[in-house]
Each structure stands twice: as C-alpha cells, then as structure tokens.
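>>> When you get a sec, could you give me coordinates for this:
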Amino acid sequence: MKSIVAAAPAVSLLVTSAGERASLRFLEFFVSAIRNPHTRRAYARAAGDFLAWCAGAGVTSITAVQPLHVAAWTELLTQTHAAPTVKQRLAAIRHLFDWLVTGQVVPHNPAASVRGPSHTTKQGKTPVLDASEARQLLDSIDVSTPIGLRDRALIALMVFSFARVGAALAMRVEDVYVQQRRLWVRLREKGGKAHAIPCHHTLEAYLHAYLSQTGLRDEPKSPLFCTIARGTGQLSITPLPQANAYAMVRRRALAAGIVTPIGNHTFRATGITAYLKNGGTLENAAAMANHASTRTTQLYDRRHDDISLDEVERIHL
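A predicted model of the protein is given here:
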C-alpha cells in the first residue's frame, strides 16, 4: 500500500487547501481507481504537471479549476508534445476530476468540455523486424548460459505468442503447462484478462530448454523470467524488471548487428506481421494478441511496408 501511495504525486497546496476530505479523495484516486502501475505513473505525472501549472497560473484550490485552465494547459502541451501524449494527459485530468465529482469534492468536471488535439493513425510507430532479422537475433544469442537461455525464451515468447512484455514478465513457471500434448502459455494481459495460447514449436523448444537446463521446472511458483544473481551467473528469485528487459533487447540487437532501434513491443508487432504475411487472418491475429478489436491489430500490420519500399525503387533518375 505504501508503494502505491508513493506513486501518486505529492498532494499539492491546491488539494490541501480544499480540505482533508479532498486530500484523501485525491490520493484514493491513485490507490483505488487506477490498477495498472504504468497507467498510475502516467496519470500521476499528468496530475502533478497540471497542478503545478495551475499553481503558477494563480489558482488557489482544486475546487477553483475551470475549463479555461484545462484548455490553456492543453494548448501549451500541444506546443511541446505529440498529439497522443497530450490526449493521454488530458484523459488523466478528466478521469481525476470525474473521481472528485463523484466524491463530491468539486461540483463539476472542468476537463469534460475540453477537446484534445485531433489525431488519427492507421499504422503504429513501433519499429518492426522482418522475419530474417528476427531469426538472426534469436540465433545470435549464446545459450550456453542461463542468461542466454532466458533471453532467447523471453524474446521468442513475445514473437510467437504476441505477448506484451508486461504480461510476459508477470508469468510464473506454472503458467507454462502441457495441454493436448502441446506446451501452452498462460498470460495475464491488460485489465487482468487471462489469455492462454498454444506454443509455436520453436517457442516450445526454447521454453523446454530454458526450464530444464536452469532447473526452473521444479519451481512452479517462481517467476518465469528472473534477474541474474550478481557474481554467480545463475538465476535469482527476483522477477526481471521491464527496464532490464528493454536494456537486454537493445544489447542483444546491437550484438546481432541489427541497427533498427527496437524495443520490447517490437516483437509483438513482428510476430503479428509475420503471421499475417503467411496467410493468417486479421480476426485470428486479434484473438491471439487478445485485442478487443481488429482495428487495434491493424496498427501492428506492417505488410504494406514492403509494397511501399518496392514502389519507391521505381523512381529512376
């Protein structure tokens, strides 16, 4: 509980001046209303930034915030931030004031009538590897050590199951299990949604090697992906943090000679694109990725990148 409260921004003078009830309701928003830790951090950052701006603009209490203040702050953000970022931060403020309204701290939501910048996209910006690069990366990993076995299994899991890195790192050993004579993985995606999927034969081989050669198979309650204990080269009992996974991916890509600035999410997009290129359907891709809508899955579909490159090469001078 303490760590959750610490994730909320310091209760500023604007909140405390509205009374103890307002302060408690403000903190409860981050403790009770926001369950995802990444969303909590983003919303806390947005709320802290907005309240600091309001204080600088002469607003004396959170109950005195008006739509004009929210609109001015939003307009200022559009000068320095991309539209999706501005929309996310505005959503955070809107959500916060909704919570304060239902708690009868403020009479109305000053952000409700404020519109964010227009933004539409038909393709995501996540860097994607082609199939040969993904294969090159996996084959370049030295699997004679526990860290190599771990890294190969984690990258393959994200490629072949379309798993988000957060869901992958939250897995326990028992989330890898046999069903219908095949290995399956159980993922817990956004919103706590449980999602099970059978393993591609390559992923199955990598997971079997990882679990058997590291001894993790006998520790069903252990985190599936752990850090390496300092000075031993062996797996610890500490779950691998997402920042460490990102650093690992960047390091492995550099060692494999891949210059594309990839991240953890690259493998989700790489797997989906490879699946669709080989005749998979958008509907099945959405189900495998645990997307609520195929419109989200389409953002990961980069099949048209090849067409664009071929067309560009038609320009002969």
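>>> Please make it C-alpha for all contacts and neighbour counts, starting now.
Will do.
>>> Ala209 contacts Leu149, correct?
Yes - the criterion here is C-alpha atoms under 8 Å, and Ala209 meets it with Leu149 at 7.3 Å.
>>> So between these two, which is more surrounded?
Leu149 (21 against 16; other C-alpha atoms under 10 Å).
>>> where exactly do the strands run in the stretch 201-317 of the chain?
226-228, 235-239 (DSSP state E, counting those that start in this stretch).
>>> Packing partners of the shortest one?
So the one you mean is strand 226-228. Contact here means 3 or more C-alpha pairs under 8 Å, 6 or more residues apart in numbering; DSSP states H and E; on that basis strand 226-228 packs against strand 235-239.
>>> The strand it packs on: which residues count as buried?
Judged by neighbour count using 16 or more other C-alpha atoms under 10 Å, the buried positions of strand 235-239 are Leu235, Ser236, Pro239.
>>> go on, stretch 137-157?
Buried, per 16+ other C-alpha under 10 Å, within stretch 137-157: 137-138, 140-141, 143, 146-157.
>>> picking up where we left off before, quickly name whichever of the buried residues of strand 235-239 is closest to Asp98.
Closest approach between the buried residues of strand 235-239 and Asp98, by C-alpha to C-alpha: Pro239, at 35.2 Å.
>>> and that closest one, what is it in contact with?
Leu169, Ala170, Pro223, Leu224, Phe225, Cys226, Thr227 (C-alpha atoms under 8 Å, 6 or more residues apart in numbering).
>>> Among the residues you listed, which lie within helices?
Leu169 (DSSP state H).
>>> For the contacts of Pro239, name the two members farthest from one another.
Those two in those that are separated most widely, counting by C-alpha to C-alpha, are Ala170 and Thr227, at 13.0 Å.
>>> about what we covered before: tell me which of the strands of the stretch 201-317 of the chain sits nearest to Lys277.
strand 226-228 (33.3 Å).
>>> who touches that closest one?
So strand 226-228 is in contact with Ile147, Gln234, Leu235, Ser236, Ile237, Thr238, Pro239, Leu240, Pro241, going by C-alpha under 8 Å, 6+ apart.
>>> rerun that using 7 Å as the cut-off
Contact with strand 226-228 is made by Ile147, Gln234, Leu235, Ser236, Ile237, Thr238, Pro239, Leu240, as judged by C-alpha atoms under 7 Å, 6 or more residues apart in numbering.
>>> roughly how far apart are the fifth one and Leu157?
Same thing as Ile237. 20 Å (C-alpha to C-alpha, to the nearest Å).
>>> want to put them side by side, so please do this one too:
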Amino acid sequence: MSAPTTLLPFQPATISTAQLAAVSYLARYSGRTHILYSFQLREWFSWCDRNKLDALTGIQRAHVELYIRHLGDRGLMDSSVNTMMHAVRGYFRFAHIDGLITADPAVYARLPKIHRDESRTQGLDRLELIRFLQVAQSITVHHGALAYLLGINALRASEAAAVRIEDYADTLRGHRVLHLVGKGNKPATMPVTVPVLRALEACRGQRTAGPLVLGPVSGKPVDQRDVYRMVARIAKSAGIPRHISPHSLRHAAITNALDAGVPLRDAQILARHADPRTTEHYDRARGNLDRHGVHFLTAYVAGV
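Just a heads-up that it's a prediction; the model follows:
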C-alpha cells in the first residue's frame, strides 16, 4: 500500500478500505481539528507503508504500541505522543463501530503517562485580574469587552472574536445570556453578569447587529491575531511583567472561580471542559486540607 500524500480528495474506484475509514472519520471534523487529525493520520499511514502494513486491516495492538514507541524515538515529549494518537485512536474506534474491523487494536494500547499537577499556562491572580479588567476599559471599550469575555466568561480567543451583538440579546429564566459555538462546534449558553453586560453594551454603542469587538485601529471585526495583540497591550499597560495570552485570561477565570470556592462541577461547566480531570489541573488549592471533604462530611453527620 502506498502512503497517500493526502486523504482527500480521492477516486471512489481506487480508494482502499483504510482510506475510506480515514475519510469517514475525518468527515466528522472541520477547521483546525480537521487539519490536525488529517496530519496525524497521514503520519500513521506513512509509518504503516514503510513497515509494509495495511493501515487498517490486520493491525494488532502490538503494531499500535510500536508506532507509539516510534513517536517517542523521534524525540516527541510524552504529551505530544498522546496528542499524536488522538486521531489514530479515533480512526480505529469508528472503523470498529462501522464494522470495517472486528476489534479495535488501539483501545488497550499503552500511552505514556503524563504527570501534571497543574496547568502550565501563566494565569493571573485575583488582584492581577481585577487590574487587567480595569486597565482594559481605560484603553478602549473594545479592549474592555474583550477582557471581560476572556477573563470572566472564560471564552477562548476564537470564541471571543466571533461574538456578535445578537448573541447576547436573549433572556433565559431571568438571566441575560450569551449564546456561542465552542470547541468542536459545541453550542453553549452562559449567563452574562451585570459588569460583563455593561462592558459589552459600552462596546456595542448604537449598533444593533454584527460583530461585537472591533479592531482599535481598523474598526473591522477582530480575528484571533487581533485578540492576541489586544491582550498583550492590556497586559503591558497593566504592568504585568510576564507573557499574557488570551488563554491566560481563560486560565485566570477558571482558577479564580475555584479559588473563590466554586465547586469543581460548576467550574467545569464554566470552562466547558468535557472531562472534569481537565478542570482539576486548574485547581491551585486542591491540596489545601482546610477544604478537604472530611470536614463537610463530619459536620453533616456530627450527631453520630
């Protein structure tokens, strides 16, 4: 089998079962995720071709683990090896679901263990976040709205750039809400608190529709690069002496929510994390014995 330089487009008359499975799997994704997963599958197909293996039929767990070892031998960090396996594992999982293979050879393949106690992103503590929000509003109303979307509602850079005026016009059960489409094209609805609404309304001005945050110079809708530049400008003006990115603000929103005592499940909803273990990485105080569950349980059953 020759390794395809691309998995799309293809000729239906000549496509192999392995390629069909790849095309079917990749059709589930779009944008950057599609690009990333296409790259990961091309790497898998190339390795199989070099080792005279069909990329789907006849693959066993040992082959998958040899590929994982190959990735490590290339000098990739353990976390990068795990990332490179996302598409490969999904590819086999759905090929099994679709009946193209009788068993999933990747389901029990051993991945490198990653020991991470905390997210490595440089966030902001409570006072730094307060200063960041205050300074942002003093630059332009667009900087202010962006800062609140990132630092309070924990939006990602692409999500904040995509917010439209119409997206926060609705009221649900007495709360003004923001509708957005998040990572993986998952829709989400979150409350807009009064300080955030004030910042958004100041940014909106007399406009009634269209993109909310506009570039401070161009007056055109911002993109992700503009968001990074605006955040860097706010951080510099606020005197924060380290690199601050849009994700630093999202990180700050999650860590400060946990520091404020927001339960892990509610912080997970704020962050829109599929796995609570991801949210746990942001909990800076989870080793604090004052917050240990035995205190609450003891108080609950203190009568015994």
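>>> Val249 of structure 1: which of the strands of the stretch 201-317 of structure 1 is closest?
strand 226-228 (14.1 Å).
>>> any idea how far that closest one is from the chain center?
Relative to its chain's centre, strand 226-228 of structure 1 lies at 20 Å (C-alpha atoms, centre = their mean, to the nearest Å).
>>> from the buried residues of strand 235-239 of structure 1, which is closest to Asp175 of structure 1?
Pro239 (14.4 Å).
>>> Show me what the longest strand seen in structure 1 packs onto, helices and strands only.
Identified as the longest strand of structure 1 according to DSSP state E is strand 182-188. Counting contacts by 3 or more C-alpha pairs under 7 Å, 6 or more residues apart in numbering; DSSP states H and E, strand 182-188 of structure 1 is packed against helix 165-169, strand 176-179, strand 194-198.
>>> could I get those as TSV with mean neighbour count?
Output for those, formatted as TSV (neighbours: other C-alpha atoms under 10 Å):
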stretch	mean neighbour count
helix 165-169	20
strand 176-179	15
strand 194-198	16
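>>> would you turn the ones you listed into TSV with distance to Ala33 of structure 1?
Converted to TSV, those look like this (distance: least, C-alpha to C-alpha, whole Å):
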stretch	distance to Ala33 of structure 1
helix 165-169	20
strand 176-179	31
strand 194-198	20
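>>> for the ones you listed, which one sits closest to Thr126 of structure 1?
helix 165-169 (13.7 Å).
>>> how big's the offset between that closest one and structure 2?
Once fitted to structure 2, helix 165-169 of structure 1 is off its aligned match by 3.2 Å on average (mean C-alpha distance after the TM-score superposition for structure 1).
>>> re earlier: so which of the helices and strands packed on strand 182-188 of structure 1 comes closest to Gly56 of structure 1?
Using C-alpha to C-alpha, these put helix 165-169 closest to Gly56 of structure 1, at 36.7 Å.
>>> so what does that closest one touch, helix or strand wise?
strand 182-188.
>>> Export the strands of the stretch 201-317 of structure 1 as JSON lines, with columns for distance to Gly191 of structure 1.
JSON lines is the format used below for those (distance: least, C-alpha to C-alpha, whole Å):
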{"stretch": "strand 226-228", "distance to Gly191 of structure 1": "23"}
{"stretch": "strand 235-239", "distance to Gly191 of structure 1": "20"}
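>>> mind listing the helices for the stretch 201-317 of structure 1?
Secondary structure of the stretch 201-317 of structure 1 (DSSP state H, counting those that start in this stretch): helices located at 201-214, 242-255, 266-277, 282-288, 294-298, 303-312.
>>> can you redo the ones you listed as a markdown table with distance to Glu189 of structure 1?
Below are those laid out as a markdown table (distance: least, C-alpha to C-alpha, whole Å):
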| stretch | distance to Glu189 of structure 1 |
| --- | --- |
| helix 201-214 | 19 |
| helix 242-255 | 15 |
| helix 266-277 | 13 |
| helix 282-288 | 12 |
| helix 294-298 | 15 |
| helix 303-312 | 25 |
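>>> tell me the centre residue of structure 2?
Most central in structure 2 under C-alpha atoms, centre = their mean is Lys183, positioned 5.9 Å from the mean C-alpha point.
>>> of the helices and strands packed on strand 182-188 of structure 1, which approaches Arg217 of structure 1 most closely?
Taking those one by one with C-alpha to C-alpha, strand 176-179 is closest: 9.3 Å.
>>> Comparing the helices of the stretch 201-317 of structure 1, which stretch has the densest surroundings?
helix 266-277 (a mean of 23; mean count of other C-alpha atoms under 10 Å).
>>> What is that helix packed up against?
By 3+ C-alpha pairs under 7 Å, 6+ apart, helix 266-277 of structure 1 packs against helix 146-161.
>>> repeat that for 10 Å
Counting contacts by 3 or more C-alpha pairs under 10 Å, 6 or more residues apart in numbering; DSSP states H and E, helix 266-277 of structure 1 is packed against helix 131-140, helix 146-161, helix 282-288, helix 294-298, helix 303-312.
>>> if we can go back for a sec, average offset of the longest strand of structure 1 relative to structure 2?
Counting by mean C-alpha distance after the TM-score superposition for structure 1, strand 182-188 of structure 1 comes out at 3.4 Å.
>>> quick check, distance from that strand to the centre of its chain.
For strand 182-188 of structure 1, the distance to the chain centre is 19 Å (C-alpha atoms, centre = their mean).
>>> in that strand, what's buried?
Quick answer for strand 182-188 of structure 1 (16+ other C-alpha under 10 Å): Leu183, Trp184, Val185, Arg186, Leu187, Arg188.
>>> what does that strand contact?
157, 161, 163-164, 166-179, 193-201, 203-205, 207-208, 290 (C-alpha atoms under 10 Å, 6 or more residues apart in numbering).
>>> what do you get if the cut-off is 7 Å, keeping everything else the same?
Strand 182-188 of structure 1 is contacted by residues 167-168, 171, 175-178, 194-199, 204 when judged by C-alpha under 7 Å, 6+ apart.
>>> Report the angle between it and strand 194-198.
160 degrees (axes from the mean of the first three to the mean of the last three C-alpha atoms, to 10 degrees).
>>> Strand 182-188 of structure 1 vs helix 201-214, what angle?
Going by the same axes, to 10 degrees, strand 182-188 of structure 1 makes 90 degrees with helix 201-214.
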